[in-house]
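Peer 1: Next one to model:
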Amino acid sequence: MKLAHALEVVKALGVLRQNGVSNPKAPVETLRTMRESQIYGPQATLVRHSARIAPDQVALVDERGELTYRELDDQSTAVARGLEAAGITPGTVIAVLARDHRGLLLSMIAAGKLGVRIALMNTGFAKPQFAEVCEREKVKAVLHDSEFLGLLDALPPELPRYLTWVDEGTELPAGAQTLDDLVAANSAEPLPAPPRPGGFIILTSGTTGLPKGAPRTKVSPLATAQIVDRLPFVQRGTMVIVSPIFHSTGLATWLVGTALSNKIVMRRRFDAEGTLKAISDNKANMLVAVPTMLHRMAELPADVRAKYDLSSLTGIVLAGSALSPELCVKATEVFGPVLYNLYGSTECAVATVAQPDELAIAPGTVGRPPITCEVRLYDEDDKQVSATNTTARIFIRSGAPFEGYTDGRHKQIIDGFMSSGDVGHFDEHGLLMVDGRDDDMIVSGGENVFPQEVENLLLERPDIFDVAVVGVDDVEFGKRLRAFVVPEPGQNPDAEEIKAYVKNNLARYKVPREVVFLDDLPRNPTGKLLRRVLVEYDVNA
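Peer 2: Below you'll find the predicted structure:
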């Protein structure tokens, strides 16, 4: 086993060379970057790296314009100096509550340069959630966009705060400081190296309660190999990232793009047509999105899509929530064979990636593990399951080990493999299919039902735009199924006909007893469905 893992490491280093992450022709720079990653963490290390090898390359494009890698490096140093002068020292935890723009990146890079731990907050937080997470993580300062000023009322007034973005027309509190103020007031001369890396706290999706904190102190080069192994990254290419960077997929792809000196285009709010325009205007070769965003782009009228030249696009990387077979087929028809479906979690990092040829064979599959990753299935008795088309719990071995939640809890581990919290099966091609969340399973009348199967069936209907199926309490059956349906614009589906459709295609016990029509489904910024909101939904209100 040890020999196999050692061979994996050698192969992973080869993957990094092949994809341009490490350059055998520049060994001094490669060694310097590896050494710095153990001091600054990935965000500051990779920006410093690209500022040395490609200082004038555009690093980011947001609504305020462009910044080169040299400018991003210099401005983040000035921000770090300003925070240091305010008493924010190595080991401190600071929170950033920001959408995707330069302020978020400057905050993360500055934290790395100071050895400060940065908690990436969810922009969908309600005030009580935000306050609870800040207290649990012992946050000592908050960097935030002006639109979230109201959330900060729940925090102690003496807690230092800095504005990462100011919306036009916003009336700021007296004495408010912005990152622009810190950049203007402080030197860009390099800081002394911190004693140790501060790292990140990435929050879980919080779909079942208060989000847990998953810390990452260091990121191994092997984690980078996992991401580039089966995804079409390009050296000095152009990426459009609309998946939130505060979450794992957006953050990981930004880090790899930065390592490859990419131009990275981001917007604070997702707009389907605006995203196509960003791809066209910047001749982007990669788009990073969540499936709900892809759905909205694929549903745009053909004449709207035709206005934009998307011929530069060689990869659409999807993660964050399930890619339904129906959307997989539809999006491939619209954009071509460029879909890559990434499966992983905040805790496990990358588990598998499905490439276009695999999605053609099995629409919706999450594919195969990349280098240094392995997936196994275990039953309820913790015995490994190897049979084809047999649903069991998914466990992952990754080169990016989980450090445990900040509240002291941990995921179940069997033989070095960590639970993903999902259930799934391997098909006859050896491709992994995710059947749903382990805790989403509904027992109705003694039968096990995974909502995703019913949802995927209903999404095939041309009159349904979005759907969720949940279990609600039932005196006779324990639980009964309730479907929440968002109709396609201009369509008026019938509830009884929907039930009959499920009955004609699936087992009787998988038929929803009720169908509720909504204008939209509750989802978090990464596209994950907030099932608990629907379970508690008052259908009589």
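Peer 1: Only C-alpha atoms from now on, for both contacts and neighbour counts.
Peer 2: OK.
Peer 1: could you pull out the strands for the stretch 351-500 of the chain?
Peer 2: Ranges of strands within the stretch 351-500 of the chain are 374-378, 384-385, 392-397, 413-414, 417-426, 432-437, 442-444, 447-449, 464-474, 478-487, based on DSSP state E, counting those that start in this stretch.
Peer 1: what's the closest of these to residue 274?
Peer 2: Residue 274 lies closest to strand 464-474 among these, at 20.6 Å (Cα to Cα).
Peer 1: can you pull the buried residues of the closest one?
Peer 2: Judged by neighbour count (16 or more other Cα atoms under 10 Å), strand 464-474 contains these buried residues: 464, 465, 466, 467, 468, 469, 470, 471, 472.
Peer 1: So which other helices or strands are in contact with it?
Peer 2: helix 451-459, strand 478-487, helix 531-535 (3 or more Cα pairs under 8 Å, 6 or more residues apart in numbering; DSSP states H and E).
Peer 1: Adding mean neighbour count as columns, could you present the ones you listed in a markdown table?
Peer 2: Output for the helices and strands packed on strand 464-474, formatted as a markdown table (neighbours: other Cα atoms under 10 Å):
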| stretch | mean neighbour count |
| --- | --- |
| helix 451-459 | 20 |
| strand 478-487 | 21 |
| helix 531-535 | 16 |
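Peer 1: Now do the contacts for residue 97.
Peer 2: Neighbour list for residue 97: 120, 121, 122, 123, 142, 143, 144, 145, 148 [criterion: Cα atoms under 8 Å, 6 or more residues apart in numbering].
Peer 1: before we move on, back to that, can you list the strands of the stretch 351-500 of the chain in CSV and add distance to residue 92?
Peer 2: Listed next are the strands of the stretch 351-500 of the chain as CSV, based on distance: least, Cα to Cα, whole Å:
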stretch, distance to residue 92
strand 374-378, 35
strand 384-385, 42
strand 392-397, 31
strand 413-414, 30
strand 417-426, 29
strand 432-437, 35
strand 442-444, 43
strand 447-449, 45
strand 464-474, 41
strand 478-487, 44
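Peer 1: rewinding a little: mind putting the buried residues of strand 464-474 into TSV with distance to residue 234?
Peer 2: Compiled in TSV, these are given as follows (distance: Cα to Cα, whole Å):
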residue	distance to residue 234
464	37
465	34
466	34
467	36
468	37
469	39
470	41
471	44
472	47
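Peer 1: hang on, the earlier thing: please indicate which of the contacts of residue 97 are buried?
Peer 2: Here, 16+ other Cα under 10 Å leaves 120, 121, 122, 123, 142, 143, 144, 145 buried among the contacts of residue 97.
Peer 1: before we go on, could you also do this sequence so I can check it against the first one:
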Amino acid sequence: MSRGTGGHLVGDVGYKLKILRQIGLLKVQPPHRLLKAGVKLATWGPGFPSAAGAAAARFPNQLAIIDDAGEITWQELYDEVNRATAALATKGIGAGDSVALLCRNHRHMVVAMIALMQRGAKVLLLNTMASANQLGELTRREGAGLAIVDQEFLTVASELDRDQILLAWEEDDTHGLPTLRELAAAESAKPHKKPERPGGIVIFTSGTTGLPKGANRKEPENLDPLMTFFGAIPYTGNSTVVLAAPLFHSWGLLNFGFGLSTVPTYVLRRKFKPEQVLADIDQYKADVLVVVPLMMQRLVDASSTAVEKSDVSSLKITASSGSALAGDLANHFMDLFTDSVYNFYGATETGWVSIASPEDLRAAPGTAGRVPWRTIVKILDTDGKEVPQGETGVIYVGNEMQFGGYTDGNSKSFADGLM
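Peer 2: Model (predicted):
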């Protein structure tokens, strides 16, 4: 059996205090701001709505998002979320309703996602590679009465009635549809009460056949999952995060959601371009880059001119997951840029299994890394018994961020209390 050992080295209390200091939650701030943030967290509990509200309370004038539309502060973003929440209420969206979201990375996706959760709705995060048939079938299967989409995906939404569609990102005014931003403009930015039922997020896992399965994302019950994540991937408070991985993907969403507690500035781009990523790291002195391995490969293969003219020395964390990371790619990336690669091994359903640091990847290229704090991993045989070291078996894991089951009522198999 393998357990995360970080907490055992210094004791749980010492470990937690160390991480809280690291991510800025113990930073000295004006009492009225801390009070507002504390009330939001106490009222709503852990989750996107409380984290966004707390960020706006603690650092209202700090940039929250830099994207293709420009810059927006935390207070401005939170005001937009509250106006959008009111607009969704006028559209009849309430607790328990399902709403499909088909968007690239930008502020309007973030606003829509948090506003829907403030209404107690279930957010269906659809892959931007979805076909018209998939979108139609998934919205029917999941009972979605509304879809919020970027203008470029209107052809994908062709099977939906036009009165079921709201636009998120618009490229021009030829679409003839309402946008969430337009509907929200006339509404109040007054904060909202917690809904009778909490909102949620469904991530669709790609399958080899048929429609993707809908996996219910489970919100943390306390701060312990954040302690585990940030103990292994050392985010710091108020850092700049270039979030290149798509938000509809569990890896991009995890970094966005957990990152909220650190009150970062997110750099979001609608489309991944290696030269743009390097330029963003240079211009904004980014501390963190969130990618999938294919993006790392494209960065390594970027033109020598783009690499040479971009100063990426600020980059302390390159967080990678989503598919297998070849050891030679990790080291090639670190040779070319900075020793910053952290590889997350896990799945949408299981959460994390292990995380490799730059030192781990240098010492053993291709390693899956170490089991983090408050995580249990066992290798079991077909009878559910633990196999001796060196023998092959099935990986089972226990942690505090496993999913809440599939939307069809099924789940993964368990053995010895582990998934």
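Peer 1: Please state their TM-score.
Peer 2: In this superposition the chains share a TM-score of 0.91, using TM-score structural alignment, normalised by the length of structure 2; 409 aligned residues with a Cα RMSD of 2.3 Å.
Peer 1: Nearest to residue 531 of structure 1 among the buried residues of strand 464-474 of structure 1?
Peer 2: Using Cα to Cα, residue 470 comes nearest to residue 531 of structure 1 of those, at 6.8 Å.
Peer 1: could you point out which element follows the helix of greatest length in structure 2?
Peer 2: In structure 2, assigned by DSSP state H, the helix with the most residues is helix 74-90. Proceeding N to C from helix 74-90 of structure 2, the next assigned helix or strand is strand 98-102, under DSSP states H and E.
Peer 1: Provide the aligned range in structure 1 for that next one.
Peer 2: The alignment of strand 98-102 of structure 2 onto structure 1 (TM-score structural alignment) spans residues 93-97.
Peer 1: Give me the mean distance between that stretch and structure 2.
Peer 2: Taken over the aligned residues, the distance from stretch 93-97 of structure 1 to structure 2 averages 0.9 Å (mean Cα distance after the TM-score superposition for structure 1).
Peer 1: Any buried residues in that stretch, and which?
Peer 2: Within stretch 93-97 of structure 1, the residues that count as buried by 16+ other Cα under 10 Å are 93, 94, 95, 96, 97.
Peer 1: returning to what we had before: quick check: which of the helices and strands packed on strand 464-474 of structure 1 is nearest to residue 8 of structure 1?
Peer 2: Smallest distance to residue 8 of structure 1 across those (Cα to Cα): 34.2 Å, for helix 451-459.
Peer 1: and residue 251 of structure 2, what is it in contact with?
Peer 2: For residue 251 of structure 2, the contact set (Cα under 8 Å, 6+ apart) comprises 245, 321, 322.
Peer 1: now residue 280 of structure 1
Peer 2: Counting by Cα under 8 Å, 6+ apart, residue 280 of structure 1 makes contact with 308, 309, 310, 312.
Peer 1: What is the aligned counterpart of the second one in structure 2?
Peer 2: In structure 2, residue 309 of structure 1 lines up with residue 311, judged by TM-score structural alignment.
Peer 1: can you tell me how far its match sits from residue 342 of structure 2?
Peer 2: Residue 311 of structure 2 sits at a distance of 20 Å from residue 342 of structure 2 (criterion: Cα to Cα, to the nearest Å).
Peer 1: Looking at the two, which one has more neighbours?
Peer 2: residue 342 (25 against 17; other Cα atoms under 10 Å).
Peer 1: picking that back up, make CSV out of the contacts of residue 251 of structure 2 and add distance to residue 400 of structure 2.
Peer 2: Output for the contacts of residue 251 of structure 2, formatted as CSV (distance: Cα to Cα, whole Å):
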residue, distance to residue 400 of structure 2
245, 23
321, 19
322, 19
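Peer 1: By neighbour count, which of these wins?
Peer 2: The residue in these with the most neighbours, by other Cα under 10 Å, is residue 245 (28 neighbours).
Peer 1: surely it meets residue 292?
Peer 2: Yes. Look at residue 245 of structure 2 against residue 292 with Cα atoms under 8 Å: they come within range, at 6.1 Å.
Peer 1: Which of the contacts of residue 280 of structure 1 has the largest number of neighbours?
Peer 2: Result: residue 310 is most packed of those (other Cα under 10 Å), 20 neighbours.
Peer 1: mind listing what that residue touches?
Peer 2: Listed by Cα under 8 Å, 6+ apart, the contact set of residue 310 of structure 1 reads 276, 279, 280, 283.
Peer 1: ok, so of those residues, who is nearest residue 303 of structure 1?
Peer 2: Closest approach to residue 303 of structure 1 among the contacts of residue 310 of structure 1 (Cα to Cα): residue 276, at 12.6 Å.
Peer 1: quick one: what's aligned to residue 18 of structure 1 in structure 2?
Peer 2: Correspondence of residue 18 of structure 1 to structure 2, assessed by TM-score structural alignment: residue 21.
Peer 1: With adjacent residues omitted, what lies nearest to its match?
Peer 2: residue 27 (7.0 Å; Cα to Cα, 6 or more residues apart in numbering).
Peer 1: What is the neighbour count of that neighbour?
Peer 2: What residue 27 of structure 2 shows, counting by other Cα under 10 Å, is a neighbour count of 10.
Peer 1: Now name the helix or strand holding it.
Peer 2: Judged by DSSP H and E, residue 27 of structure 2 forms part of no helix or strand.
Peer 1: That one touches residue 33, doesn't it?
Peer 2: No. Counting by Cα under 8 Å, residue 27 of structure 2 stays clear of residue 33, with 11.8 Å between them.
Peer 1: Between those two, which contacts overlap?
Peer 2: Shared contacts of residue 27 of structure 2 and residue 33 (Cα under 8 Å, 6+ apart): none.
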